[in-house]
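Visitor: Sequence and predicted model, in that order:
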Amino acid sequence: MTATADAGELTHRLKRVVPGGVDASSRRRAEYSSDASNYRVVPQVVVFPRHVDEVVAAAEAARAAGVPLTARGGGTSVAGNAVGPGVVVDFSRHLNRVLELDPESSTALVQPGVVLASLQAAAAPHGLRFGPDPSTHARCTLGGMIGNNACGPHAVAYGTTADNVLELDWLDGTGRRFTAGRGLDPVPGLAELVGSGLAVLRTELGRFGRQVSGYGLQHLLPEHGADLAKALVGTEGTCGLLLGARVRLVPVAPARVLVVLGYPDMPAAADAVPAVLAHRPLAVEGLDARLVDVVRRHHGPARVPVLPAGGGWLLVEVGGDTTAGAMAAAAALVGNADAVDHTVLEAGPAAAALWRIREDGAGLAGRTAAGAQAWPGWEDAAVPPERLGAYLRDFDALLTEHDIDGLLYGHFGDGCVHVRLDLPLADAPQRLRPFLTDAATLVASHGGSLSGEHGDGRARSELLPHMYSPAAIDLFGRFKGLLDPHDLLNPGILVRPAPVDTDLRRPAAHRLPADGGFAFAADDGDLTTAVHRCVGVGKCRADTSAAGGFMCPSYLATRDEKDSTRGRARVLQELSNGALVNGFASADVHESLDLCLSCKACASDCPTGIDMATYKSEVLYRTYRGRLRPRTHYLLGRLPTWTRLAGLAPRLVNAVAGIRPLRHAVLRLGGMDPRRDLPRFTRPFRRQRRRPGPATAGPRGPVLLWVDSFSDAFTPDSAHASISLLTDAGYDVTVSAGDVCCALTWITTGQLDQAKARLRRLLDAFAPHAAAGTPIVGLEPSCTAVLRGDLTELLGDDPRSHSVEAATRTLAELLDSTDGWTPPDLTGRAVVAQPHCHQHATIGYDADLRLLRRAGASVTTISGCCGLAGNFGMEAGHYDVSVAVAENGLLPALRSAPDAVLLADGFSCRTQAQHLTGRQGVHLAQLLHEPGRRP
């Protein structure tokens, strides 16, 4: 069905049976054209069923039209398992509940779109969990795990997903719906197939735990209970649609300890795995020193705990009934591990930080140690654990032979290795096939599996004959034929596979070089390379607030793929190939970016380092350069200009703004939401302090205090408090002179030519101080973050930008590093701290927390954006999302601590809190300068 009329008819049919849940727009199809793999397959239509009956109806409509159908969960499939050319059914949007949880039988009944973390949270109060736990546990779905036979680090103790599935509610390609469990009766002809293939089933399949490639038909053998449910796990959506699943839960180990074993290199670490397994660990993970170096470069050394000596490590988790028992098990393991060094960590921040590095491996490995872009493709091959060391040495030789590189990590206890490789897909995609062919031959020679947990998908299905005999391949085809005789379910996967080098996403994209806006220096001066940092790991779809993350606030508010960082990246990637989305002015592009708060959280929280705020600014720049702009760009985008004018008569401006009809009219005319208030102006700081100059001279030397536009116009008290604090700390304080603006509002609205002009004036004012070694202290976090990030991206060709960047500090950074200075006593003070998103992304909040704890304050840190985010929350059409974002962090935190001081250095954060709760926030300078002050 390729004709436009036929596609329209299909969409019409689907809308009749799935009302309100069908989208055939080009933007939506772009969002679902890729998963977490190298592949791009544009669907005709995307369906969001609200209940199981709509899934059945949608499948019937697709079958009647002869159109392929692909099931999709979290879209984290690395092998191209969740993209298809016809109908894509997204189970994660609505079919995402735990229907039953029975602690007595240790089982749960789940819908296919439930996220694993949600099941774990429901089971935790009963001391239970689902055993397998992929690194994507915060966003992958049980349906996807069942589709791929996912495993994760704890599969070494609890087995694969197949080992933990009891019954499946299944809809096959003929329209039959049945309960799959033990027994072959639900599928006519299946018993005969098993009887005719006993030799293959007993000799080629199920040879070791991580043999995930192909179909797991060994479960159909009588000695394995003729378990149809387990055989359907790992069929990757090619044999039916999952409508529900009953799964087994396992007890949580009461106490756990992490043992970190250091070895000279990764193969040496792999050699030690058999001895480690003898101690029955809960997890055995491999981690390359080069991957840890990526974390240090991306997030700073503080993000990595102290590790034992070595070039490769095993992270081994052991359990016990008590901490003492777990520590004893750890000691016994260390004595038998033959490591060059080791560390033992009880559950806590250091252990959690190492597990986060491991969980972020897929994104972190998206760049090689040399900084080259790396891709999946040979992502999760596995060998029997006793062969792992030898396999890694041969694999390293293979990489050298093909002149490619990658960072290794993985589930070493199961013999499963993850790696992303710098194959030149952008300009030499023809190198992919020879490498994959040789890699498949190599892993088969070690008795291994092409896939150890992600499935074969488009990436490896064609290579299955390197691993299986013709008889086994024929058996797979006959099995699919019983369940999907018309080959409409996820075609091109496993049976009658598509070539591994067709439908590759990156070769289809053309270069979008820097064009007067951002330099994209880390991406070879190319916007296309930048947006292809997103490989689809989907961390932006997870609620990472428990781990201190901020990404992605708009997705957490709407739960729509459109509003995830990944969804936006997919649309921009389609822009770069021009086949589906055409031009920077495309409505699809602007609709996709509309709810991006430009919070920059993805720049730090996404392990790939994607920066959607920068991409949005660049798109706005290229769209409106030399053209008429939206009204808000002239008002909010040039706010410092208007604040300076308002500062001439602040009382008059406030009086006019206090007249409700006039305020509403101004807001509407300016493209803003009339439910918002206008901030109150004060007598500007620059008019209170007639001339810049030194305060009382101090022994610690000079410091330049930068009073930005927001501090000047709205909160001059924070500037006065900062002068007093810095003077008391022994600094010789000079205040920035004149109109020194970082151009933040121009940057966020894409007025980059004007932004550069203002930043050059800033360099004229600040560069002499930076050259003299004088620290430049910023008060407004978003402005300070410009100098620590955007400045060099916009004016990197001016060497002064780098010296100013290096000289810029937050108030907390300077005071925290001031030897001998003691902060005022805040003992007993309850503080709810809202870090600004831009500070979180570019600077971090560690110095602030250290300072507050040194002062004795009891600090609760809010994770997540406040929701106002500069101009975003003021603009018409954004108010409801802005409030929903605040409900994800700010508002619950304030409700739970009514007597605490709200500490928020960001003007937007204080404005949002004041507007939604009436709660007045304070700047750090005010809190420290007036410790007795109440909110």
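Guide: Done, it's in.
Visitor: Could you use CA atoms for every contact and neighbour count after this?
Guide: Fine.
Visitor: Could you report the neighbour count for the closest residue to Ser858 other than its chain neighbours?
Guide: Distances taken as C-alpha to C-alpha, 6 or more residues apart in numbering put Ala830 closest to Ser858, at 4.9 Å, once the chain neighbours are dropped. By other C-alpha atoms under 10 Å, 18 other residues sit near Ala830.
Visitor: Which residues are in contact with Ala830?
Guide: Contacts for Ala830 were tallied using C-alpha atoms under 8 Å, 6 or more residues apart in numbering; they are 857-860, 899-901.
Visitor: how about TSV for these, with neighbour count and distance to Val110 added?
Guide: Below are these laid out as TSV (neighbours: other C-alpha atoms under 10 Å; distance: C-alpha to C-alpha, whole Å):
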residue	neighbour count	distance to Val110
Ala857	18	43
Ser858	16	40
Val859	17	38
Thr860	17	34
Asp899	14	41
Ala900	20	40
Val901	22	42
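Visitor: A further structure is provided below for comparison with the first:
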Amino acid sequence: MTMDASNHRRVPLGVVAPRDADDLAAALAICHEHGVPVVPRGGGTSIAGQATGVGVVLDFTRHMNRVLAIDPQSRTAEVEPGVIRDELCSIAAPHGLVFGPDPSTHSRCTIGGMIGNNACGSHSVAVGTTADNVLALDLLTRDGRALRADPGGSGLPDGLRDAGHALVDAHAALLRTGMPKLPRRISGYALDRLLPEHGRDWARALTGSEGTLAVLTRATVRLLPVPAARALAVIGYPDESSAAEAAPGLLPLRPLTLEGMSQDLIGGPDPGRRAAAGALLPRGGAWLFAETGGDTPAEARARAAALCRAAADGAVAGTVVEDPTAQRSLWRMREEASGTATRAADGGEAWPGWEDCAVPPARLGAYLRDFRALLREHGLRGVPYGHFGDGCVHVRIDFDLLTAPGVARYRAFSGDLARLVVSHGGSLSGEHGDGLARAELLPLMYGDAVVDLFHRFKDLWDPGNGLNPGVLARPDRLDDNLRFTPLPREPVPVAFGYPGDSGDFSAAVRRCVGVAKCRVNDPGTGVMCPSWRVTREERHSTRGRARLLHEMLAGEVVTDGWRSTEVRDALDLCLSCKGCRSDCPVGVDMATYKAEFLHHHWAGRIRPAAHYSMGSLPRWLRLAAALRAAPPANAAARVPPLAALAKRLGGIDPGRDIPPLPRAPLHRRPSVRAVRRPVAGIAAEAAAARGDGSGPRAVLFPDTFTAFLSPEAGEAALRVLGAAGVRTSVPREPVCCGLTWISTGRLDTARRVQRRTLERLSPLVEAGLTITVAEPPCAAALRSDLPELLHDDPRAETLAASVRTFAETLEELAPEWDPPRVDRPLVGQTHCHQHAVLGDTADRRLRERAGLTGEPLTGCCGLAGNFGFERGHLEVSAACAEERLLPAVRAADPGAVLVADGYSCRLQIAQLGPRDGRPARHLAEVLADALPADGEDPGRKG
């Protein structure tokens, strides 16, 4: 709770999660009695610093998060402050209603936070700001007294209401002339809403007060009807200034959105994402996203086409997107810009601070040109985007906030930009509030007289300055409390290479900018973050763990560095699913950070038992195979006292069953003996590949799980590859990706294992063979972890580039082969490491060609290698599986095929799923079973 999504950091005394309004009132009274400041907090996605604070932070997301009532007739809802905006919308959806404002964090920001900041969103040209959709607020004062703010102020104490009206009336002329009239004026207090001509609307006046006046307990908000159909006009322009200048001319056509973004933001720093994103867009260097609605798809399409026609003179291209999936992909680009903009393609870092200035829409094009010139003058870079229809611009700028000269330049630029915004008739904040980032500069916008009224208004409500001090009224300096100040100035010694962060672990941790996509509750949106969705505790989110690592590096709150038990305990429930590596807009890789931490934390000390048992799993399984110990080991596992003893010694949760060992590992199976050449060794395989062309084209990597726990998957892969005409060999010498040692933080051992693998496979890679890996997490480890751990060996990248999944091998080496038709529905799970690192495009195409209908679920099965077996993890592991995977398996049609390429996923289904005799299988097994018998036509071979 020391940070939000801003550049700022303030350390609180503690966090209180009140259960109801009475609980909150008691907490406020105690804090008031002891002179302890209080800061209300919602989702913590504020980017101006107002959700950080000293004293006590009030977290409403844990308990005060209910939708209390929906009234379809009056189109209103009553909600508690911790309600997630999208959860309110999902409850209102059956009535055809929605809460209109939708900031880019709509899937995790709270209604209370939106009211505190007067948040807006992409649809504000049609629905207005949060203040335009708030009808009444139930509040508690600093000392815990209850009151209600609504038009007229009848629910306020007479003295407070009358004093507020008197203050406004005494300075009515100043408020009528000194408050800019523009759609996105969010800065300061909205005192002009208390003028008689505005109905003395106390609810609107208090919206946007950033928790500095009172604490919200309940809000009555307006709901709006949802269009029956939507279309999206995407209009390309040469640059963002051209798009900005065109936007006002399109407003008379009443689009639902008018958003602008440039080429620099498309897909973020990841080349694959950029390519996929670019395929959806028309020509241009910048685009306007103009959404339209209608009673029918034809009506929505016609309105979007009219926007394209109206824009034709200045645009270079335009298209109407009707497909809902394509629309979601385009909106995802726009909504993730606040994260992707923090990392440039060249690895440079960029930060908020001047994230949402707003000017009159007609001035936006001229303002952007002046803004670009100001950036050049200060030697800075930034990519503007945002709500062009409202004249509101978002931007992340490459401020140097780590050094004193860099901070000085940040301060100088801030003053110059504030003056530029004011010169264009704008507001310092157009959406996210002033917070710690801009409040100091409010006199430049309003003048001293209006700002003095802000201070006096604050004093009416909070005379002791106990509510969010330092924000809005009598603010802290904008360069105080910067979160980077306590970080180490030199890189700390680490094991991984962190190639995207120049080898600097601190820079890797700084990737987390706090936009909190890891706190999305919907498991259907991706893999990240399964432990958060189960526990709903901030420390078990990707963001929470990154913040703890930040504090560990800072050394002020977490003082024992790598030995920290607080960090260790927070990382304990990280499943190392790597979902954040792909789902986080800036690619935070908590699995790698966890492995790095465990490496240092346990250095020179006795580790937990699971690190020796499951962390050394390849070693033990290889030994068991050599001793032909499968039958006695399986028999012992069926004897309860012996099984309990083994689990106790191995650090395995007593509720888990020890999986049986196959009678023969992969290397002793007939199919493997058949593809091995008479001459043993890697060198012989490489020589054959270089020879007459009759040698192997691919190598089936005998990963630990396939070789020793699920050899039937390896046999099936060999059979299918052979049927497709792909000559495949299996190495005789042991090779391993090092995954189990990585996941338990034994990185020195992992490096030795990987280096041996690199030595043995490099000749095959140099000979042009494809390294095919049936087990997705092992393929991911070879493709990502190996080059990051062996960053000093250029062969590591070469090996990583040669790794393919089973489906990728078929697609590349046998593109003309027709797989056997299965023609059955499919239920299953895409392994989280495949989702995060490898992608499943080839798998999707292969399944489609085989007639397997339906899509595997995206998520984490909860077993996650050693995680689900470690003592104390069973409850969380099972809860993760119960989110989507197990319900889908139970509901599967009797004729459906259960497919899961990851051994962990198959084992989780076997141990926790229905005992109906249907095992989950690798895709290779499903295809192998459908191959024709010997003598039948096997299909075309490439």
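Guide: Yes, it's here. What you see is a predicted model, and the numbers here were worked out from it, not measured in a lab.
Visitor: coming back round to it: could you export the contacts of Ala830 of the first structure as a markdown table, including secondary structure?
Guide: Formatted as a markdown table, these follow (DSSP: H, G, I helix; E, B strand; the rest coil):
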| residue | secondary structure |
| --- | --- |
| Ala857 | coil |
| Ser858 | strand |
| Val859 | strand |
| Thr860 | strand |
| Asp899 | coil |
| Ala900 | coil |
| Val901 | strand |
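Visitor: what about the second structure, which of the residues you listed hold up?
Guide: Counting by both residues aligned by TM-score structural alignment, their matches' C-alpha atoms under 8 Å, the members of the contacts of Ala830 of the first structure that carry over to the second structure are 857-859, 900-901.
Visitor: Which of these sits closest to Cys534 of the first structure?
Guide: Taking C-alpha to C-alpha as the measure, Cys534 of the first structure lies nearest Val859 of those, at 34.4 Å.
Visitor: Identify the farthest-apart pair in the contacts of Ala830 of the first structure.
Guide: Ala857 and Asp899 (13.6 Å).
Visitor: In the second structure, what residue corresponds to the residue nearest to Ser858 of the first structure?
Guide: Taking TM-score structural alignment, Ala830 of the first structure has Pro825 as its aligned residue in the second structure.
Visitor: Would it be right to say that its match lies in a helix?
Guide: No: under the criterion used here (three-state DSSP), Pro825 of the second structure is strand, not part of a helix.
Visitor: how far away is it from Thr853 of the second structure?
Guide: Distance of Pro825 of the second structure to Thr853 of the second structure, computed by C-alpha to C-alpha, to the nearest Å: 5 Å.
Visitor: how about stretch 888-897 of the first structure, which residues of the second structure does it hit?
Guide: Under TM-score structural alignment, the match for stretch 888-897 of the first structure is residues 883-892.
Visitor: which residues touch Ala29 of the second structure?
Guide: Counting by C-alpha under 8 Å, 6+ apart, Ala29 of the second structure has contacts 142-144.
Visitor: could I get those residues as a markdown table with secondary structure, distance to Gly208 of the second structure and neighbour count?
Guide: Output for the contacts of Ala29 of the second structure, formatted as a markdown table (DSSP: H, G, I helix; E, B strand; the rest coil; distance: C-alpha to C-alpha, whole Å; neighbours: other C-alpha atoms under 10 Å):
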| residue | secondary structure | distance to Gly208 of the second structure | neighbour count |
| --- | --- | --- | --- |
| Arg142 | coil | 17 | 25 |
| Asp143 | coil | 21 | 18 |
| Gly144 | coil | 20 | 22 |
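Visitor: all helices for the stretch 251-400 of the first structure, in order.
Guide: For the stretch 251-400 of the first structure, helices defined by DSSP state H, counting those that start in this stretch occupy the ranges 266-271, 273-277, 289-299, 323-335, 349-359, 361-364, 388-402.
Visitor: how about a markdown table for the ones you listed, with distance to Asn96 of the first structure and mean neighbour count added?
Guide: Shown next, in a markdown table, are those (distance: least, C-alpha to C-alpha, whole Å; neighbours: other C-alpha atoms under 10 Å):
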| stretch | distance to Asn96 of the first structure | mean neighbour count |
| --- | --- | --- |
| helix 266-271 | 38 | 23 |
| helix 273-277 | 36 | 19 |
| helix 289-299 | 33 | 18 |
| helix 323-335 | 35 | 18 |
| helix 349-359 | 23 | 17 |
| helix 361-364 | 25 | 26 |
| helix 388-402 | 37 | 17 |
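Visitor: Reformat the ones you listed as CSV; add distance to Ala587 of the first structure.
Guide: As requested, those are exported to CSV (distance: least, C-alpha to C-alpha, whole Å):
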stretch, distance to Ala587 of the first structure
helix 266-271, 49
helix 273-277, 54
helix 289-299, 34
helix 323-335, 57
helix 349-359, 36
helix 361-364, 30
helix 388-402, 43
